[in-house]
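**Q** my questions are about this predicted structure, shown below with the sequence.
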Amino acid sequence: MSFPKSECDVLSALSSARLVVHLAQEKGVVGHNLSYREPLYHVGAILADAALQAGLNYRTVVKVRVDRIVQHFPEAATLSGMFDTIASIGVAEFLRWHHHTKVSRFVCLAELLRNESIDDFHQLRTWLQNPACREKLRAIHGVGPKTVDYLCGLVGLDFIAVDRHIRAFASDAGVTAADYDFLQTVISYAADLLGVSRRHFDASIWTYVSNQKAGPQRRTTLQLPFDGPVAVA
């Protein structure tokens, strides 16, 4: 995560963060979501989640596929086990997804980790804390800063992944800036001011915005992006 470099940038981010805090307090965003998903100790499911999540409905499309991987392919909890599995059944069947773009992204992520000698969850989590990994991930077609931060969140690192939910909430708070790094800093500062983890605040905003879109009749059935065995675009 990159922070503002000048004092003016810091003050601007803090001012915007206070607007976000005000809206979060007004709407009870954090208080309504007291838990979030623990890290998923399954490399195959983590990579599937990261590769599939962009542009898809998380609850109805992504989560069911990630849950299936966890339940049916426990051997794929390690990267080597995952490669053995897909050698047997194929990547498309493993993901239950056949469109080339996301299948290719999944394969590229997996190949990068193998080239980096990563096999299990703990090695992946350690690697993601090395700033040098971001450039390598970003070199994969379709992997932007949000996907990298999202992947960090999946292993339990305290990152904000700026998605359409974050942008919508910030806009409602009166923060109209479009720059990814600036918005990430604003939401991170807001979480700090509220005294909650950034992952918690990210999940809370996701749930709140999703519930607003879903309507009253479905609000009790929506899942947190960091809740249960498997995370949002």
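**A** Good, I have the coordinates. Numbers count the residues shown, from 1 in each chain.
**Q** every contact and neighbour count from this point should use C-alpha atoms.
**A** Fine.
**Q** measure stretch 170-177 end to end?
**A** End-to-end distance for stretch 170-177, by Cα to Cα, to the nearest Å: 9 Å.
**Q** and that stretch, what's buried?
**A** Residues of stretch 170-177 classed as buried by neighbour count (16 or more other Cα atoms under 10 Å): 170, 173, 175.
**Q** same check on stretch 83-93?
**A** 83, 85, 91.
**Q** got a markdown table for those, with distance to Val43 and secondary structure too?
**A** Below are the buried residues of stretch 83-93 laid out as a markdown table (distance: Cα to Cα, whole Å; DSSP: H, G, I helix; E, B strand; the rest coil):
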| residue | distance to Val43 | secondary structure |
| --- | --- | --- |
| Phe83 | 11 | helix |
| Thr85 | 12 | helix |
| Val91 | 14 | helix |
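**Q** next, the one to line up against it:
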Amino acid sequence: MLNEYPVAYTINRFSAVLQKHSIETVLDWHDCEKQIRMIRILEFCKAQGIQDTYQLKLYLVNSKSNSDKFKSIRGIGDKTYDYLLKLLGVESVAVDRHVYKFVSDAGIIYKNYKEAKQIVEYAADMMQISRRTLDYSIWLYMSNKKRGVQFELCFD
């Protein structure tokens, strides 16, 4: 996106680009709910004085209260929040259906999102690899397994 709209490197500039070219055009999103969610996130960031990804990362990781406020945005749950953390470079696991299935297939019982996340995070820590790398490797393995393609989990 920044290749096509290089001026959109702050929240205010990104918002201006969206107003000028439309959110559907800039992000190639046709789902109205996702578009509304993005607008809510931008409004939230403006209200908190957040202008770039570095500020957003600091805001989210420095306070549970801040992360709870962010999660109060309609449409932002644990998975979306954790995925955003991964995009911001934070070592996290965003538990999706692939991770749930992988953990279940391993014969490990979990009760909820938090437990499934902790299982994968602990596994990554024990293997001394990035949590983000393990998350992505599980996603890639499970995505291709469904298609009948045999992959090995690789950790570079």
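**A** Nice, thanks for sending it over. Owing to the predicted nature of the structure, the values given are computational and were not obtained by experimental measurement.
**Q** just to revisit the earlier point, which among the buried residues of stretch 83-93 of the first structure gets closest to Ala17 of the first structure?
**A** If you rank the buried residues of stretch 83-93 of the first structure by distance to Ala17 of the first structure using Cα to Cα, Val91 comes first, at 41.9 Å.
**Q** does that closest one really touch Lys102, like I thought?
**A** No: using Cα atoms under 8 Å, Val91 of the first structure is not in contact with Lys102; the gap is 10.4 Å.
**Q** quick check: closest non-adjacent residue to the residue nearest the centre of the second structure.
**A** Nearest to the mean C-alpha position of the second structure, by Cα atoms, centre = their mean, lies Tyr83 at 1.4 Å. Spatial nearest neighbour of Tyr83 of the second structure, chain neighbours left out: Ala94 (5.1 Å); criterion: Cα to Cα, 6 or more residues apart in numbering.
**Q** what residue of the first structure matches up with the one you found?
**A** Residue pairing (TM-score structural alignment): Ala94 of the second structure is matched to Ala161 of the first structure.
**Q** separation between its match and Asp202 of the first structure?
**A** Going from Ala161 of the first structure to Asp202 of the first structure by Cα to Cα gives 7 Å.
**Q** settle it for me: which of those two has more neighbours?
**A** Ala161 (30 against 27; other Cα atoms under 10 Å).
**Q** next, the more buried one: secondary structure please.
**A** At Ala161 of the first structure, secondary structure determined by DSSP: H, G, I helix; E, B strand; the rest coil is coil.
**Q** now it: how far from Ala45 of the first structure?
**A** 18 Å.
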